[in-house]
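> Output the structure for:
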Amino acid sequence: MHPESPAIFSIVRIGSLLASLLVALGSGTNYAFSAYGPQLASRLHLSHTRLNVISLSGTVGVYGTAPLMGKLVDARGPRPLMVIAFFSLLVGYSGIRHFYVQGLPDGASGLSNWVFAALMACGFFTGVGGTGGIMSATNATAKSFPHRARATTTGLVFSMFGLSAFIFSTVGHTLFLGDIAGFLLTLAVGTSLPMILGFFFVRSIPLPTSEHDIIYSGEDADDVHTPLFGHQELSSSVESSTATRIHPHSASADYVISSSSSTQSERIQSNASRRDIASTSKKGSTGPVIRGLALAVNGDFWLLFVITIFLTGTGLMYIGNVGLISQALYANAVPTYDEREAAKWQSAQVSTVSISNCLGRIIIGVIADSSHHLMETPRSSYISFVALLFVISQTTAFAVNDVTGLWKASALLGLSYGSLFGLFPAVTIEWFGLPHFSENWGFMSLAPVIGSNILSIAFGRIFDAHSRAPTPEPRSPISHTSSPSESHSMCFEGRACYADSLKLTIAACTCAFALGVYAGIRDWRRQKGGDVDGGARTPIEDERWEEV
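This next block holds a predicted model:
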């Protein structure tokens, strides 16, 4: 064993993993926006359209900065990203809390454009911080453990990321029920402090030489950097392919080849032979290698891109507005509106989405990988399955008339959203190749920004059209926990407040389902019959991931 390489179960390696888990816990709180968003809108007299714009700024921070964060962690390691994550999360959530506590100036009927822009900037920082944290944690963890433990350890990290919104929502509303300022303080401190711990303890620890892990270097390494994020996130569907020999490390991490040789010379020869395979693949003889302009004119890219727009737009719209949905259903059902009780229902929906989101990432990976390796089923066959889950979730949400039944729609939405990010990165590799996956997935990650902007803003405008200022009518008076000055506008019409937006998402997900069916059938035909659309496309991991 190399003197600088601690044992696999050494204190320093396990300590780095535990620190990574805490960092991941502080990185997924963008999904908790619905736990405080409605109260923020009420306090600052924000229209629901403007509230959705603030939510979208966090989405842009998550997905828009992922490619840059990936390159930075590849080049400089996790520490720079920990610094960025610390300041971004602290400034972002502290800034939102400051504007919430400050409220509106005396006599003002709404926020100035400058303050609104500052709120958008704060939302953007929370997204940037979450991306920096999860990329650092997954990158360091995957590089610190051998292939036999890599899927398990990175899976643990992603589990904490997926459960982040649930944990913070539960803790915040347990300690600060109805106190949004206290909850925002919890987010500011609770998300930024783990980054300090991560700065000192999260790092890539060299593997013992007995593990025989060979890492691409030089020119080949540039071709195989892979962002394991998004939303963020190369899932267990790729990570758990332990029957193969190349395993994705993490966000923008290297692809590692596990060799069975036991001497340094054998390892060098094994590495060289794999370089030959990579070179042959680049020439197009063993699998697809599509990037750049070729990607821009590739029909498969636009097919997957459009499907991703429809599905991620639906998921982010629901996740960002489930708090408003629960408020509308609750207000319509009770004779006296109690903000504390409404906050409990908001927190319950956020927790449900968070837990099922985590489960979806795990389940789809197991299903897709098992069927792919046992029955040679193309992973693209499950695109329609994921889209169908979205359709069912939105149909369920449309059918719910009472807040007590909203958990069903939230659970289905979280499951389908997690499944999307558990499957689509693997499909991207199958369709466009492994060498430039980082670049290709970066382009694919622009789809959530487009989809969420369209559908979330539509939701806000539809909700605004049904909203009104609260009145002391017997049907929906505001209890002592709020006042008309604090509650600028609200919708008391129940499902009618947002039903039209669900019609849009049902239509979008149905289109995605039809496109997914087409993609699956076409890939089955390509696999069985070869040349269907002018050339058979052999999944690249079947060519390059097999042991030589």
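
> C-alpha only now, for contacts and for neighbours.
OK.

> What is the longest helix of the protein by residue count?
helix 339-375 (DSSP state H).

> angle of the very next helix or strand once past it against helix 339-375?
Sequence-wise, the next helix or strand downstream of helix 339-375 (DSSP states H and E) is helix 383-399. On the basis of axes from the mean of the first three to the mean of the last three Cα atoms, to 10 degrees, helix 383-399 is oriented at 160 degrees to helix 339-375.

> now the next helix or strand after helix 383-399, how far from the centre of its chain.
Along the chain past helix 383-399, the next helix or strand (assigned with DSSP H and E) turns out to be helix 406-432. Chain-centre distance of helix 406-432: 10 Å, with Cα atoms, centre = their mean, to the nearest Å.

> What of stretch 132-145?
The answer for stretch 132-145 is 15 Å, by Cα atoms, centre = their mean.

> Stretch 359-367 now?
Counting by Cα atoms, centre = their mean, stretch 359-367 comes out at 14 Å from the chain centroid.

> do the same with stretch 489-496
29 Å.

> Now do that stretch: everything it contacts.
Identification of contacts with stretch 489-496 by Cα atoms under 8 Å, 6 or more residues apart in numbering yields 42, 45, 47, 325, 328-333, 398, 400-401, 463-464, 466-470, 476, 497.

> Same check on stretch 105-117?
With Cα under 8 Å, 6+ apart as the criterion, stretch 105-117 contacts 44, 45, 46, 104.

> and for comparison, fold this next one:
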Amino acid sequence: MPTPLTPLFSLCAGGMFTFPLMSPTLAAHSKLSQPHLTTIILAGMMSQYPVAVVVGSVTDQYGPSVCTFIGGLLFVTGFGGFSMEVYSTVAANVQHPSQASFYRMVICFLLIGLGTVFSYCASLFAASKYFASHIGLASGAMMAIFALSPLFFSSIATHFFMDSTTGLLNVVPFNVFLAFVTGLVSAFVSIILRQLPPPVIVEMDSDAIASDSTNEEETTPLLVPDSEVAAAVAIDKPKYPSTIRELVKTVDFWLFAVYCLFILGASEMVISNIGTISESLPAAPYHSTLASTSSSSAALQVKLLSIANTISRIVVGPLADFVSPIASFLPSGVRTFPRKHVISRFSFLAGAASLLSLTFIWLAVGVHNQAQLWALSIGTGLSYSATFTVIPSLLSSLWGLQHLGRNFGFMMYAPFTGTPIFSYIYASISASHTEVGETICKGRSCWELTFSFSIITSIFSILISFMLWKRWRNKI
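Sure, this is the predicted structure:
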């Protein structure tokens, strides 16, 4: 059984998200500026979205073992190549950033990003297909374990790869370690998965479905029990958009896309740059308990982000299913819920946007040293994962299951657009406040304007979520 294998590979798939630990070292030794650092991590973050549909198709056609092997190969090439580039700049003792080396670093992280999406899809779909009877639990478990990956690797980084004299991460040996571990695990998991029998997928043909529908109609009681009256409403089945042209003509699509652009774009900006945000602030007071829990503030923020991501994925999914059950339709055209519908699923979008707004407001008014930065990491992690967790169910409720994969992939172009917008706003403002001769900006002025803009977009996202909530009142 793949039970101990897919979680193992999923746990090793998030090495890219330890980049905030590498940023201070790259700035100090490779002389990379904030725009350089932002471009490198964006290459990894953004390379995932355009190919998600392709990777899903490869997994469906050739199985998870192929994607696992490809993911490992990309990881070895990416992490190994990145360590070589960093080593060359350190050995040469460069005083100015090498553009050629910078471009090669960008390519390396692009490969790492591709490796991440191959690995993530392989783990997710392997668990979902081998445990189809418990697909919600299986997929949720894989997502939660993947969210723990940055915590796993950042803990290893702080314990074994930190320079005790400078407090900086030894990037070269750490990336060699990442290349070795991900390559070894992917090879092992790929070989084992290839030996397993293919999962049994039972699909009923159209005649069987028609027969079942007839039988259900014949055995359906004429009177609905009183206990079920509140959960069943007689309406016509909705007509879902069958083409992309029909989809983009709907107002709901654009409202949802703008929400995802603002919330996911701003969140991924924080996730990508939490290391330099932390470096911009003065060290925490020596008596702070929180400050003493880690030798690096950046490492602490990565761990908090990972923990918040995991908790949100574990809690929000089952909670949404319980208080906002997805409607189903009986052959008679009656819409029914498996249990009482307590609140709209769009309330989770409103809650995520509200939490992110409060998080950014707290950063703007209450953060003056590194010990106070914990709220940014936790608030961003909770909001980001809560949004991602409810997106598939909202898409299926809005536009049906038949084209869920297509619609989900299409919606992912929202963060694909939003993340570079927010990230380059942050990078350009930070670079404009960096003193001459320095590579890392110091002080609150490095990011105050960026987060003021993010507060406005987050509040606007709250309004969008309420608009969607009102438009689909008592339906989703």
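
> Name the nearest of the contacts of stretch 105-117 of the first structure relative to residue 451 of the first structure.
residue 46 (22.4 Å; Cα to Cα).

> What is the longest helix of the second structure by residue count?
Longest helix in the second structure, counting by DSSP H: helix 99-130.

> number of nearby residues for the counterpart of residue 89 of the first structure in the second structure?
When the second structure is aligned by TM-score structural alignment, residue 89 of the first structure is paired with residue 75. Look at residue 75 of the second structure: counted by other Cα atoms under 10 Å, it has 31 neighbours.

> Helix or strand: which one has residue 75 of the second structure?
helix 64-91.

> what angle separates that helix from helix 99-130?
Using the same axes, to 10 degrees: helix 64-91 of the second structure against helix 99-130 is 160 degrees.

> re the thing from before, how about the longest helix of the first structure: buried residues?
Buried residues in helix 339-375 of the first structure, counted by 16 or more other Cα atoms under 10 Å: 339-340, 342-366, 368-370.

> Please apply the same query to stretch 77-91 of the first structure.
So, applying 16+ other Cα under 10 Å, buried residues of stretch 77-91 of the first structure: 77-79, 81-91.

> What separation do you get for the alignment partner in the second structure of residue 21 of the first structure and residue 177 of the second structure?
Using TM-score structural alignment, the equivalent of residue 21 of the first structure in the second structure is residue 7. For residue 7 of the second structure, the distance to residue 177 of the second structure equals 20 Å [Cα to Cα, to the nearest Å].

> can you pull the contacts of the equivalent of residue 108 of the second structure over in the first structure?
Superposed on the first structure with TM-score structural alignment, residue 108 of the second structure falls opposite residue 122. Neighbour list for residue 122 of the first structure: 91, 92, 93, 95, 96 [criterion: Cα under 8 Å, 6+ apart].

> go with 6 Å
92, 95 (Cα atoms under 6 Å, 6 or more residues apart in numbering).

> just the strands in the first structure please.
Remark: strands assigned in the first structure by DSSP state E are 213-215, 246-248, 255-258.

> what does the second one correspond to over in the second structure?
In other words, strand 246-248 of the first structure. So strand 246-248 of the first structure is aligned with nothing, judged by TM-score structural alignment.

> and that strand, how far out from the chain's middle?
Here the centre of strand 246-248 of the first structure is set off from its chain's centre by 20 Å, with Cα atoms, centre = their mean.

> The last one too?
Computed by Cα atoms, centre = their mean, the chain-centroid distance of strand 255-258 of the first structure equals 25 Å.

> Show me what it is packed against.
When contacts are defined as 3 or more Cα pairs under 6 Å, 6 or more residues apart in numbering; DSSP states H and E, strand 255-258 of the first structure sits against strand 213-215, strand 246-248.

> Let me know which of those is tucked in deepest.
The highest average neighbour count among those, using mean count of other Cα atoms under 10 Å, belongs to strand 246-248 at a mean of 26.

> elements contacting it?
Looks like strand 246-248 of the first structure contacts strand 255-258 (3+ Cα pairs under 6 Å, 6+ apart).

> Could you list the residues in contact with the strand it packs on?
213, 214, 215, 224, 245, 246, 247, 248.

> now swap in stretch 366-380 of the second structure and tell me
267, 278, 281, 282, 283, 284, 291, 301, 304, 305, 308, 359.

> would you list those in JSON lines and tack on distance to residue 196 of the second structure?
Output for the contacts of stretch 366-380 of the second structure, formatted as JSON lines (distance: Cα to Cα, whole Å):
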{"residue": "267", "distance to residue 196 of the second structure": "39"}
{"residue": "278", "distance to residue 196 of the second structure": "46"}
{"residue": "281", "distance to residue 196 of the second structure": "51"}
{"residue": "282", "distance to residue 196 of the second structure": "53"}
{"residue": "283", "distance to residue 196 of the second structure": "52"}
{"residue": "284", "distance to residue 196 of the second structure": "52"}
{"residue": "291", "distance to residue 196 of the second structure": "47"}
{"residue": "301", "distance to residue 196 of the second structure": "39"}
{"residue": "304", "distance to residue 196 of the second structure": "37"}
{"residue": "305", "distance to residue 196 of the second structure": "35"}
{"residue": "308", "distance to residue 196 of the second structure": "34"}
{"residue": "359", "distance to residue 196 of the second structure": "46"}
